[in-house]
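**Q** Okay, predicted coordinates and the sequence, questions at the end:
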Amino acid sequence: GVRDRLFHTLDPSTRVWRLGGRDHLLTDTVGFIRKLPHQLVDAFKATLEETTLADLIVHVVDASEPPAARGVAMAAVDEVLEEIGAGETPRIVVMNKLDLLDEEARRDLLVGHRDFIGVSAAENEGIEGLLDAIEAAFEETLQPMELLFPYSDGAVLSELHAIVGHVERKDGPDGVAVTARVPRALSHRFASYSVNGTPG
């Protein structure tokens, strides 16, 4: 029925995305829905719960909307992120559909908003710059760690490789010494192998 289809549209999807030699989990959450029925507000927020675990939020905005409507939608997203505890999570604001704007509208949209990244997914415009910005933002979340893995824990070392990509390693009599930059949110998973104690 309609009710079931509506809830289906609220389901986020997650997939593995490789960028900068690292695997990332990319979760595509529900978009902002104006005048959401009151009984579905909690369901809407529930779909964003995974956002509280994110290292980075990429907020995609429809740049072709009238400025007033666009501002209302952006403010509503900000409010929901605050309510679920993700207000302080690093964020990139992406203005999509630049191909639907003339030069004057583009200038009005982006000038004075250095935090906005303008793209056109349809025309593949600005995507490279967006990827660079995402990679740079992730770099800010990395925790330098010096680790020592016993040879018997090769599976954990493989997991580290999958997460961080390139590592500096040196095989020794006690195991594999590794220097790596690990996402802060995951550093606790490797803290027991740290040669400098648990990272802060």
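**A** Good, I have the coordinates.
**Q** use CA for all of it now, contacts and neighbours both
**A** Will do.
**Q** okay but residue 19 is in contact with residue 137, surely?
**A** No: using Cα atoms under 8 Å, residue 19 is not in contact with residue 137, being 11.9 Å away.
**Q** got the contact list for the residue nearest the centre of the chain?
**A** The residue lying closest to the centre of the chain (Cα atoms, centre = their mean) is residue 56, at 3.5 Å. If you count contacts by Cα atoms under 8 Å, 6 or more residues apart in numbering, residue 56 has them with 89, 90, 91, 92, 137, 138.
**Q** State which helix of the chain is the longest.
**A** In the chain, taking DSSP state H as the definition, the longest helix is helix 67-83.
**Q** Which positions within that one qualify as buried?
**A** For helix 67-83, burial by neighbour count (16 or more other Cα atoms under 10 Å) applies to 73, 74, 77, 80, 81.
**Q** Next one: the fourth one relative to residue 118, how far apart?
**A** Which is residue 80. Distance of residue 80 to residue 118, given as Cα to Cα, to the nearest Å: 23 Å.
**Q** what about versus this one:
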Amino acid sequence: MKEFILTKQESERTVLVGIITQTQNETKANEYLDELAFLAETAGAEPVKKFLQRLEYPNPVTFVGAGKLQEIKDYVEENEIGLVIFDDDLSPKQLKNIEKELQVKILDRTSLILDIFAKRAQTANAKSQVELAQYQYLLPRLTRLWTHLERQRGGIGMRGPGETQIETDRRIILDKISRLKAELKQIDKQKEMQRKNRGKMVRVALVGYTNVGKSTLMNLLSKSEVFAENKLFATLDTTVRKVIIDNLPFLLTDTVGFIRKLPTHLVESFKSTLDEVRDADLLVHVVDISHPSFEEQIEIVNQTLHEVCNSSDKPMIIVFNKIDAFSYVEKDPDDLSPKTKKNISLDELKETWMARMNENCIFISAKEKNNIEELKKLLYERVKEIHVTRFPYNDFLFQKYDEEENI
């Protein structure tokens, strides 16, 4: 049932396919393919070639035009390519036609992410969430997976409505989806009880785009050993740790990262992670400032939080991470053309819209441990504000502690 998922351990040579449209220019299309290449490498594939075509909209039959598909086919045959990955979701019709033409394994962006999710899931909860997302993805694509649509063989005790094979498989998958939803509902109840049992401690959730350094930051603040790696979706399971800064305890949660073009139903499968975000008192939005499109990544995360978590009204701190990796090209003084993002230094960047955020943003390097103490102080102040509002009688204790610290 899961043959669309990569299972090989060795690297599979693959080519990547994307399109340039009115809403996605060539620069963006190339950037998206670079991210798709990173996803492919995370899954264990080896991207060897990228194909781009300029179209008003994807071809409803083969995604790309006939000429481009033939070009891809020639390259695949000449270079012994066994896998072709498309940067957008493919319809069942497109999958069937492309697979028939190229005669190799075809994946789209969602199926690739699902493969990574399946490899990364460690706990029973995460595995069930991934399995649910897989079946929800697979259900409308059964026509691609089955060609034997003849009626089931009859016989004594076997005479029935004569379901086709695809109807049988659809019913089996629907049953499994119902079972998984019931399991996850039970898990959600257990998680809800766990959250209630944590008492009234202030909850802080790390959110952000995938691979921005959330888990590394979690390890620094909580002195724990959360798995962190320079790959997309290194963390799938929600991790909660108790953190104490000076005299103030709070709960810190590391959540799954978001990514562009991620279908809503896939995110919704991770309800327990999203519940941690919904229940958080303070969000810490971690951003990779060294990424050329970090502003777009901020927008994607904010939009996802608004649509799925309804968390737009929560207090938030933006932590611009990876300042050690930030680079720019200094502009020639004789060049009178306007500066681009590539020519802006970090100091100049801080004077843009970021300056209006006042103390709600901070610049750090979790890898090099730069400005971590400043981040702890900022967290202390924000958590204390929430704590004092919740427990007004503790305000005197905080004032006394702060006075002693200043002596």
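**A** Structure's in. What do you need? In this text the structure is predicted, and so the values were computed from the model without any measurement.
**Q** picking up where we left off before, settle it for me: which of residue 19 and residue 137 of the first structure has more neighbours?
**A** residue 137 (17 against 14; other Cα atoms under 10 Å).
**Q** which stretches of the first structure form helices?
**A** 2-9, 41-46, 67-83, 103-110, 127-139, 154-164.
**Q** Just put the ones you listed in JSON lines and tack on distance to residue 146 of the first structure.
**A** JSON lines is the format used below for those (distance: least, Cα to Cα, whole Å):
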{"stretch": "helix 2-9", "distance to residue 146 of the first structure": "43"}
{"stretch": "helix 41-46", "distance to residue 146 of the first structure": "37"}
{"stretch": "helix 67-83", "distance to residue 146 of the first structure": "34"}
{"stretch": "helix 103-110", "distance to residue 146 of the first structure": "42"}
{"stretch": "helix 127-139", "distance to residue 146 of the first structure": "17"}
{"stretch": "helix 154-164", "distance to residue 146 of the first structure": "12"}
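**Q** For the longest helix along the second structure, what is the distance to the chain centroid?
**A** In the second structure, assigned by DSSP H, the helix with the most residues is helix 165-197. In this view, helix 165-197 of the second structure has its centroid 22 Å away from the chain centroid, taken as Cα atoms, centre = their mean, to the nearest Å.
**Q** could you give the angle of the next helix or strand after that helix to helix 294-304?
**A** The element immediately downstream of helix 165-197 of the second structure (helix or strand, assigned by DSSP states H and E) is strand 203-208. Strand 203-208 of the second structure runs at 130 degrees relative to helix 294-304, counting by axes from the mean of the first three to the mean of the last three Cα atoms, to 10 degrees.
**Q** who are the neighbours of the following helix or strand past strand 203-208 of the second structure, in terms of helices and strands?
**A** Later in the chain than strand 203-208 of the second structure, the nearest helix or strand by DSSP H and E is helix 214-222. Applying 3 or more Cα pairs under 8 Å, 6 or more residues apart in numbering; DSSP states H and E, one finds that helix 214-222 of the second structure contacts strand 203-208, strand 239-245, strand 248-254.
**Q** equivalent range in the first structure for the shortest one?
**A** No residues of the first structure are matched to strand 203-208 of the second structure when aligned by TM-score structural alignment.
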